[in-house]
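# Here's my sequence, what's the structure:
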Amino acid sequence: MTALWLIVVILLLATLLCLIPPLLRRAPPAQPAADANVRAFYLAQREQLRRDLKNGSLTACAQARAEEEMQRDLLQDLELRRPRAAPWAGQRAGVAAACLLSVLIPVAAVLLYGQLGNPRAAAGAAAVPAEPHAGASGASSDDMALAINALAQRLRAAPDDPDGWYMLARSYETLGRYADAVAAYQQVLRLVPGQAAVLADLADALLSANQGTPDAASIAAVAQALAAQPDQPKALALAGMMALRRGDAAEALAHWERLQTRLPPGSEAARQIQSNIAQARAMAAGSPPAPAAPAAARISGRARIADALRDQVQPTDTVFILARPEDGPRMPLAILQMQVADLPRDFVLDDSSAISPDATLSRASKVRVEIRVSRSGTAAARPGDLGGALPGVGVPAGGLELVADTVVR
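Reported below is the predicted structural model:
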């Protein structure tokens, strides 16, 4: 944002430099002829008169009158050629116009941008956090957390900004702060109630904060989303998952088949839903679905805590290693639990570490692998916890280096 305003200031200065100097510049004085040239011309004319008098073509009286007229003309010519200063009234008007333009042009630019531009986008650009990358430095993660906290402070001062609350909720989800994301989504719904997509996001955050277990709030949010928009994709996916978990395969099948017709054929989401539909049909028919080969859905690597942050945790603090879908609902597909004293340690995530039989690694092609060091003993991030993530990990994958290198703010 600093670069944007710097460019704006430079453009305004360039505009003023083009307009103001001509108004302050005095009119250039007329260039007088040199006195020597004027006198030389006069002497040549007088010499000609004397020659005319000598050869008789001019009388003495006429010659005297001619010299007198010539002297008068010479004086008038010298007076006209004398340099004159520009009138003060004209110069004063130029100064006044320059001062007026110096004020009006910046004010007009700000007012015009306020009407036609998007000031929120400029402010938001400084606050939107980037998706953390593998191996990101602690400094950049701290900058992201500071930016999110700055956005939260701005919203507490001016809470009637639904776009800002939605941006904050998505940012909290990126950091794994699902309880905070739930509160931010509720603020969005306070300002724009009944938004199906926001209700579905709220349900997803509630499920993530509750380790994937549906509760009354998440079930109600999904129901409200589908009542407002029956074809809302995330709400349909979550409704099918909730129905299957309570053993209602027919309802799960109805939701997922409705969703399948609205997904791009061949997409990852379409393949995931097709797998879910196969499981629901098998459950409805009373036969178990064909088990996925464990080796085809296995993620392995080594987990550790960054050396610079090791002294900020206790050996008995809880460590969670989990995998979430890269797209769609963020309910963990697999999760491991250990203690800080166990790290560094090799880990394996597969279908045996799933927390729900209808949400497993074998149903995903790309996941986000996370590590969370929790002082409270819950996987939902809280200020002071440590975290780290590897986004876009394909399934299967091995040899991962998972590092808790970020302090949750």
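
# From now on I want contacts and neighbour counts done on CA atoms only, so please keep to that.
Noted.

# quick one, helices of the stretch 201-350 of the chain?
If you assign secondary structure with DSSP state H, counting those that start in this stretch, the helices in the stretch 201-350 of the chain sit at 216-228, 233-245, 249-260, 268-284.

# Please generate a structure for the following sequence too, so the two can be compared:
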Amino acid sequence: MSDGGLMGVLVALTLSAGIFFVYPLGIKKVAASLFSLILAALILGAYLSWGGLAQWQTYRHQQESQQQAQQMLKSIKSPDELIRKLRAKLDDTPKSAKGWYLLGRLYNSQNKSKLSLNAFAKAHQFEPENEQYTVNYAHALWQQNNQQFSPEIVAIFNQLLSKNPNQPDALAMLAMKEYMSQEYKLAINYWQKLLKLVPPQSQEALAIHKAIAKAQGQIK
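You can find the predicted model right below:
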């Protein structure tokens, strides 16, 4: 099994990494806007590869890889089998950050939080500058810590914001942390920044508006 074929099968797992948390409302949403942005980036990449930045042979290779991935999907009977295949591939390429990240996504889908954390930690170790890997690692730490914020977890999210002030997962998690700490003005500040990143009339925007209102109601 080639690296390209296996990664082709697993690439769909990377399309749902962004998660918004709006704590006062008890809402945990997969951010549809982030999904759209990632999908658009993939489409743009394919267009550029075909449209001038690469040769026709590259496009043909991509098409063949997609066909191979579809054939592999038909042969895989369960997520556990996919996990076994990916683990076998990681035995050959143990420093593949992408492989460890995808394994973490698979474990997470199976509610295997400790194994998921270990896999995300490996991905973060091998590519500490990768924002997606860092977000998932920090969130896995938070889950494993009974959904409580430790200094390490807060530091990771703050580091993400220092590199990207509009990082939505960090904004959402730090807003939740401040709300839980009764630092309502700080929570509102984070949510207001997050609000600028979602479509104005979306369900996410409505949830954030309600969270802000609830926090404002707590201020004496």
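
# Any chance you could compute the TM-score here?
Here the TM-score for the pair of chains, by TM-score structural alignment, normalised by the length of the second structure, is 0.63; 164 aligned residues with a C-alpha RMSD of 3.1 Å.

# Just name the most buried of the helices of the stretch 201-350 of the first structure.
When the helices of the stretch 201-350 of the first structure are scored by mean count of other C-alpha atoms under 10 Å, the highest mean neighbour count falls to helix 233-245 (a mean of 23).

# Just tell me the aligned range of that one in the second structure.
Under TM-score structural alignment, helix 233-245 of the first structure corresponds to residues 168-180 of the second structure.

# Next: stretch 202-209 of the first structure.
Stretch 202-209 of the first structure falls opposite residues 137-144 of the second structure when the two are matched by TM-score structural alignment.

# got the contact list for the matching stretch?
Contacts of stretch 137-144 of the second structure from elsewhere in the structure, counted by C-alpha atoms under 8 Å, 6 or more residues apart in numbering, are 113-114, 116-117, 120-121, 124, 148-150, 153, 156-157.

# quick one: buried residues of it?
By neighbour count with 16 or more other C-alpha atoms under 10 Å, stretch 137-144 of the second structure contains the buried residues Y137, A138, H139, A140, L141, W142.

# Count residues in the vicinity of I10 of the first structure, would you?
The number of residues packed around I10 of the first structure, counting by other C-alpha atoms under 10 Å, is 11.

# Next: L322 of the first structure.
By the measure other C-alpha under 10 Å, the count of residues near L322 of the first structure is 24.

# Nearest residue to it in space, please, no chain neighbours.
Ranked by C-alpha to C-alpha, 6 or more residues apart in numbering and with sequence neighbours excluded, the top spatial neighbour of L322 of the first structure is I335, at 4.1 Å.

# Quick one: map that neighbour onto the second structure.
Using TM-score structural alignment as the criterion, I335 of the first structure maps onto no position in the second structure.

# again with V222 of the first structure
Here V222 of the first structure is matched to F157 in the second structure, going by TM-score structural alignment.

# measure the closest residue in space to that match that isn't next to it in sequence to K193 of the second structure for me?
Spatially, and ignoring its direct neighbours in sequence, F157 of the second structure is nearest to A170 (5.0 Å; C-alpha to C-alpha, 6+ apart). Per C-alpha to C-alpha, to the nearest Å, A170 of the second structure is found 11 Å from K193 of the second structure.

# Equivalent analysis for K89 of the second structure, please.
The spacing between K89 of the second structure and K193 of the second structure, counted by C-alpha to C-alpha, is 41 Å.

# and what of P165 of the second structure?
Taking C-alpha to C-alpha as the measure, P165 of the second structure and K193 of the second structure are separated by 9 Å.

# which helices and strands sit right next to the top helix by length along the second structure?
As far as residue count goes, and with DSSP state H defining each element, the longest helix of the second structure is helix 56-75. With contacts defined as 3 or more C-alpha pairs under 8 Å, 6 or more residues apart in numbering; DSSP states H and E, the secondary structure elements packing on helix 56-75 of the second structure are helix 3-10.

# so the helix or strand following the helix it packs on matches what in the first structure?
Following the chain from helix 3-10 of the second structure toward its C-terminal end, the next helix or strand by DSSP states H and E is strand 19-22. Matched against the first structure by TM-score structural alignment, strand 19-22 of the second structure finds no partner residues.

# just checking, what packs against strand 19-22 of the second structure?
Contacts of strand 19-22 of the second structure with other secondary structure elements, assessed using 3+ C-alpha pairs under 8 Å, 6+ apart, are made with strand 27-30, helix 168-180, helix 203-218.

# For it, report the contacting residues that lie outside it.
Contacts to strand 19-22 of the second structure, defined as C-alpha under 8 Å, 6+ apart, come from residues 27-31, 168-169, 172-173, 175-176, 207-208, 211.

# again, 10 Å this time
With C-alpha atoms under 10 Å, 6 or more residues apart in numbering as the test, strand 19-22 of the second structure has contacts from 27-32, 34-35, 135-136, 139, 168-176, 179, 191, 194, 204, 207-212.

# need the helices and strands packed on strand 19-22 of the second structure in a markdown table with distance to L161 of the second structure, can you?
Supplementary listing: these in a markdown table, determined by distance: least, C-alpha to C-alpha, whole Å:
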| stretch | distance to L161 of the second structure |
| --- | --- |
| strand 27-30 | 20 |
| helix 168-180 | 6 |
| helix 203-218 | 19 |
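
# what's the mean distance for the match of helix 233-245 of the first structure versus the first structure?
Comparing stretch 168-180 of the second structure with its match in the first structure after superposition yields a mean distance of 0.7 Å (mean C-alpha distance after the TM-score superposition for the first structure).

# and P214 of the first structure, how far is that from P230 of the first structure?
20 Å.

# Show me which of the two is the more surrounded one.
Neighbours were counted for P214 of the first structure and for P230 using other C-alpha under 10 Å; P214 has more, 20 against 16.
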